[in-house]
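**Student:** Okay, sequence plus prediction incoming.
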Amino acid sequence: MRLAALPLLLAPLLLPAMTQAANLIVCTEASPEGFDVVQYNSLTTTNASADVLMNRLVDFDAQGARLVPSLAESWTVSADGLTYDFKLRSGVKFHSTEYFKPTRDLNADDVLFSFNRMLDASNPWHKIAQSGFPHAQSMQLPALIKAIEAPDPHTVRFVLNRADATFLATLSMGFASIYSAEYTAQLLKAGTPEKLNTQPIGTGPFVFKRFQKDAVVRYSGNPDYFAGKPAIDTLVYAITPDANVRLQKVRRNECQVALSPKPLDIQAASEDPNLKVEKTEAFMTAFVAINTQHPPFDKPEVRQAVNLAFDKANYLKAVFEGTAESAAGPFPATTWSYAKDLPGYAHDVAKAKALVAKAGLKDGTKTTIWTRPSSSLLNPNPGLGAQLLQADLKQIGIDAEIRVIEWGELIRRAKAGEHDLLFMGWAGDNGDPDNFLTPQFSCAAVQSGTNFARYCDKGLDTLITDGKATSDQAARSKLYQQAQAQIQQQALWLPLAHPTAAVLTRKEVSGYQVSPFGRQDFYKVTVK
């Protein structure tokens, strides 16, 4: 989520010919699932597509905690909260590549295409997305948006069926990125619509060049970017699953930025005179999703027993090593509407055993624990975390098999609801608590796949929906606190941690800021 303020262009750096000051290599932890960001919900994919290649109508300024202009230079909202008019910025150009040469600048047709594709089942692009539109579906945009109109080529009007306090902030999310209607028409005419996922086009600060799965993504600086050409000429994502290898690479200057370091690596980097550790409190929650559609976890007593049996203090010490706060529910404690007085689940093996017996499992049961192979900010040590959970469940008669699944496959299968217990994490996009509630606990999100607990309850759904229907923050807080109470009582998650977001950089890197939402902005970065 980039700031809309347009920085002055930086003068070219005069450096020896042997240096590559205009290149930036970023060591990342996993491959993106693709580049058609609307089809996916993982942060890894958003980082590789929406964050560098694309723009949205508005952005969220994390430092100022406010929405700011992006492709829309201004907007107005009607008094009844049902009509939003966006005035588009003039002169915004789409990327020019070997596979696409735009003949016009961005206009309202591009915005209409980008949203109608997700909302209109009759749109020819609607059924082409093999992974569907998880965010648009879980956010219930097809039911929310009554019409999208273009009063003129540089004005877009959204008409809603009901007022929604989260609508404007939702437009800053990666899935709301704006696509080229001209490029997609070209692909459809050629009979190659799948290329939108492998040969992306956007308006963002970097232009896609090449992707080699599990190896590298290459981008070049966009000379026609509306905010001015970035100082970086070449941006490379070096896909490096092992966190220790990422540390070694940044030490050797094989990459200048390393994402998702392990806690021990953060300590090591802080003692290295050539490195910097950039930190911020993350608006994120690590958790184990409990699939309520799979027996025996369809019984709340068993889900509650899982929460009671797990020694969370031991887990936090072993896995996060002092770099995270204990999570009691879906929201970080700094979130407005956070319910601080909920009882939670203290570690109590005897009580957990009693609940398992009450659920009719006196002879025990078997299950599976799914986790990823590579470390991440929300799961610094996947293997150790899964083993700790496995051992604690064993104490209450639940025999769990650990399954390590490649990230892309893990996400795909988890969205289909194949998991039992799933180590997962969620990052909010703009500080609004609904960024956790609607995607993770609404009935619509069960259908879209982002509700990993697979829990649909009319009462909880009503609390979430009513919370979005009013702009009164006090009223919203009351509803959201009731929702948190139900989520905790039903034990839909095993909440784990709210981490500190940290990124390692070389001393030569300037202008990089860690996002509390896990987003990546390399537009303002320079390398001396």
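**Tutor:** Received, thanks.

**Student:** When you work out contacts or count neighbours from here on, use the C-alpha atoms and nothing else.
**Tutor:** Will do.

**Student:** which residues touch V257?
**Tutor:** For V257, the contact set (C-alpha atoms under 8 Å, 6 or more residues apart in numbering) comprises 24-27, 250, 503-506.

**Student:** where exactly do the strands run in the stretch 301-450 of the chain?
**Tutor:** 324-326, 365-371, 398-404, 421-427 (DSSP state E, counting those that start in this stretch).

**Student:** what's whatever helix or strand I25 lives in packed up against?
**Tutor:** Taking DSSP states H and E as the definition, I25 sits inside strand 23-28. Strand 23-28 makes packing contacts with strand 234-239, helix 243-251, strand 257-258 when contacts are defined by 3 or more C-alpha pairs under 8 Å, 6 or more residues apart in numbering; DSSP states H and E.

**Student:** go again using 6 Å as the cut-off
**Tutor:** strand 234-239, strand 257-258 (3 or more C-alpha pairs under 6 Å, 6 or more residues apart in numbering; DSSP states H and E).

**Student:** do you know which of the ones you listed lies nearest D265?
**Tutor:** strand 257-258 (10.4 Å; C-alpha to C-alpha).

**Student:** what's the offset of the closest one from the middle of its chain?
**Tutor:** 19 Å (C-alpha atoms, centre = their mean, to the nearest Å).

**Student:** next one: stretch 132-152
**Tutor:** The answer for stretch 132-152 is 19 Å, by C-alpha atoms, centre = their mean.

**Student:** try this one side by side with the last:
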Amino acid sequence: MRAAALPLLFTTLFASAAAMAGPLSVCTEASPEGFDVVQYNSLTTTNASADVLMNRLVEFDAAQGKVVPSLAESWEVSADGLVYDFKLRPGVKFHTTKYFKPTRALDADDVLFSFERMLFPAHAWHKLAPGGYPHAQSLQLPGLIKSVEAPDPQSVRFTLDHADATFLATLSMGFASIYSAEYADQLLKAGTPEKLNSQPIGTGPFVFQRFQKDAVVRYRANPDYFAGKPAVDPLIFAITPDANVRLQKLKRNECQIALSPKPLDIAEAGKDSNLKVESTPAFMTAFVAINSQHPPLDKPEVRQAINLAFDRPNYLKAVFEDTGTAATGPYPPNTWSYAKDLPGYPTDLKKAQALLAKAGLPEGFSTTIWTRPSGSLLNPNPNLGAQMLQADLAKVGIKAEIRVIEWGELIRRAKAGEHDLLFMGWAGDNGDPDNFLTPQFACSAVKSGTNFARYCDNRLDQLISAGRTTNDQSVRSRLYQQAQALIQQQALWLPLAHPTAAVLTRQGVEGYQVNPFGRQDFATVTTPR
């Protein structure tokens, strides 16, 4: 099958918007962990790197619900689903900066470098990522992709070991961004490969300028962007952990867009004639991961007791202020394989105590609750949420100490499996239900660190793998519903909520659309001068 080339009608739109060009300041909630996006799995890092600096072979258009061309203008897939041939868009330029001046346009060598360093241990760059490649590893790409070849400079061929229904959508994810092989060679020869993480180069709509941790990331508009230079210039990420401060900055026009507002802030902004609220149902789930490798959390009865002790309606009312819907499993209700008839865990303290007694813990036990210091879309009020869970667990004899850990350290240590109970959230990147299962529950994801429940089970692994090997949606749905039932029976998560993705903007900001996956696109935004 073939995807039609994407017509470049954007240039006229960008040119007409140029008259409205001006700076755009976005109040974000946390610092990125770095800019070499393949090393990380947090949405904050994807937003600051992949979304503004880079492009992928394809993108997932949330409005259309399908994969569309990007750096690849077209592609073909063999009848057996094993060979993907991509035709690259000609004349795409990498960023020119003080530290790198490209001598050629993007070609197949850049695609080969971008994937081979993640896939093949013998590659010169493979061991140069201190954090490894969590997405590539959890999605089992080294075992899926047999080879990446360049039939000619403008063509790339992926040959798979077996058919995979998720492969094309996977290529739209942030970690599949295309890097400059020429820049990588320059860094390797200079003995400074770590600069790929601090001085990034891409083909995207904005060019990196500087980063001050916990303060600001500055970008300038890319004059050579293949879809036309963005209207806003410069683009500034004003890192503002406190949601209340983000709102006040928006009101003072110090920011024109504020991400991750609290529910009360959304209500307040709706009453302000100078502000707008943009929202959409989010393809996300907030949860508490239960580390199944830490006794006594390794016992399903204990994990079930935690779920039964939790007062979810009270939590939703207090923390999400009724802006989120209750979660009973990993999938949001707008997922096509959502198991709507699975029973949840209603609050039942007596049953929870009975399960603890069955597990040999009639007097309860001690544990820890890990959470972040600042609020986000998936955790609007971290301190309150942790305190409510702590109080609920105390009712059945579980003594939980709350540990507030800075976001970057929290992610790093959680990926290493140091946590007991961990407030976390997951955003699907590409509309495919597997994007919740493989990264969060596959055995390979325990090794890569994204499986925060640290649970590896052959039955569950086989269900997840089988669902990826067929394009028959009815078969995939049946397998994924069985997987959801097993996840719930084992109580690997304490599911919390499915939020509404909301962003606050100033009046006069046009062209911004909230993405249900939490991705950010500022290339089409205009602001009044």
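**Tutor:** Looks like it arrived, so ask away. Since the structure is predicted, the reported quantities are computational estimates derived from the model, not experimental observations.

**Student:** got the angle for the strand holding I25 of the first structure vs helix 243-251?
**Tutor:** In terms of direction (axes from the mean of the first three to the mean of the last three C-alpha atoms, to 10 degrees), strand 23-28 of the first structure departs from helix 243-251 by 170 degrees.

**Student:** Following the chain onward from strand 23-28 of the first structure, which element is next?
**Tutor:** Per DSSP H and E, the helix or strand that comes after strand 23-28 of the first structure is helix 43-48.

**Student:** mean deviation of the very next helix or strand once past that next one from the second structure?
**Tutor:** Downstream of helix 43-48 of the first structure, the first helix or strand assigned by DSSP H and E is helix 50-53. Superposed on the second structure, helix 50-53 of the first structure shows a mean distance of 0.1 Å to its aligned residues (mean C-alpha distance after the TM-score superposition for the first structure).

**Student:** what comes into contact with helix 50-53 of the first structure?
**Tutor:** The contact list for helix 50-53 of the first structure, computed with C-alpha atoms under 6 Å, 6 or more residues apart in numbering, reads 174, 202, 204, 206, 520.

**Student:** between those residues, which is nearest E281 of the first structure?
**Tutor:** Once C-alpha to C-alpha is applied, the member of the contacts of helix 50-53 of the first structure that ends up nearest E281 of the first structure is Q520, at 15.2 Å.

**Student:** Geometric centre of the first structure: which residue is closest?
**Tutor:** L43 (3.6 Å; C-alpha atoms, centre = their mean).

**Student:** residues in contact with the counterpart of that residue in the second structure?
**Tutor:** Here L43 of the first structure is matched to L43 in the second structure, going by TM-score structural alignment. Going by C-alpha under 6 Å, 6+ apart, L43 of the second structure touches no other residue.

**Student:** do you know how far L43 of the second structure is from L361 of the second structure?
**Tutor:** As judged by C-alpha to C-alpha, to the nearest Å, L43 of the second structure and L361 of the second structure stand 38 Å apart.

**Student:** Look up how far T500 of the first structure lies from the corresponding residue of the first structure for K262 of the second structure.
**Tutor:** Counting by TM-score structural alignment, K262 of the second structure corresponds to K262 in the first structure. For K262 of the first structure, the distance to T500 of the first structure equals 11 Å [C-alpha to C-alpha].

**Student:** likewise V250 of the first structure?
**Tutor:** 20 Å.

**Student:** got it, and Y237 of the first structure?
**Tutor:** Using C-alpha to C-alpha, Y237 of the first structure is found at 22 Å from T500 of the first structure.

**Student:** With M54 of the first structure instead?
**Tutor:** 27 Å.

**Student:** Kindly report the same for L361 of the first structure.
**Tutor:** 38 Å.

**Student:** Can you pick out the residue with more neighbours from these two?
**Tutor:** T500 (21 against 17; other C-alpha atoms under 10 Å).

**Student:** Next, count neighbours for T103 of the second structure.
**Tutor:** With other C-alpha under 10 Å as criterion, T103 of the second structure counts 11.

**Student:** Ok, S474 of the second structure next?
**Tutor:** Using other C-alpha under 10 Å, S474 of the second structure has 12 other residues around it.

**Student:** helix or strand for it, which one?
**Tutor:** helix 473-490.

**Student:** List the buried residues of that helix.
**Tutor:** 476-485, 487-490 (16 or more other C-alpha atoms under 10 Å).

**Student:** In a markdown table: the residues you listed, plus distance to P380 of the second structure.
**Tutor:** Compiled in a markdown table, these are given as follows (distance: C-alpha to C-alpha, whole Å):
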| residue | distance to P380 of the second structure |
| --- | --- |
| R476 | 33 |
| S477 | 31 |
| R478 | 34 |
| L479 | 33 |
| Y480 | 29 |
| Q481 | 29 |
| Q482 | 31 |
| A483 | 29 |
| Q484 | 26 |
| A485 | 28 |
| I487 | 25 |
| Q488 | 24 |
| Q489 | 28 |
| Q490 | 27 |
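
**Student:** which two in those residues are spaced the farthest apart?
**Tutor:** R476 and Q490 (21.1 Å).

**Student:** List the buried residues in stretch 363-383 of the second structure.
**Tutor:** So stretch 363-383 of the second structure, judged by 16+ other C-alpha under 10 Å, has buried residues 364, 367-383.

**Student:** Good, wrapping up.
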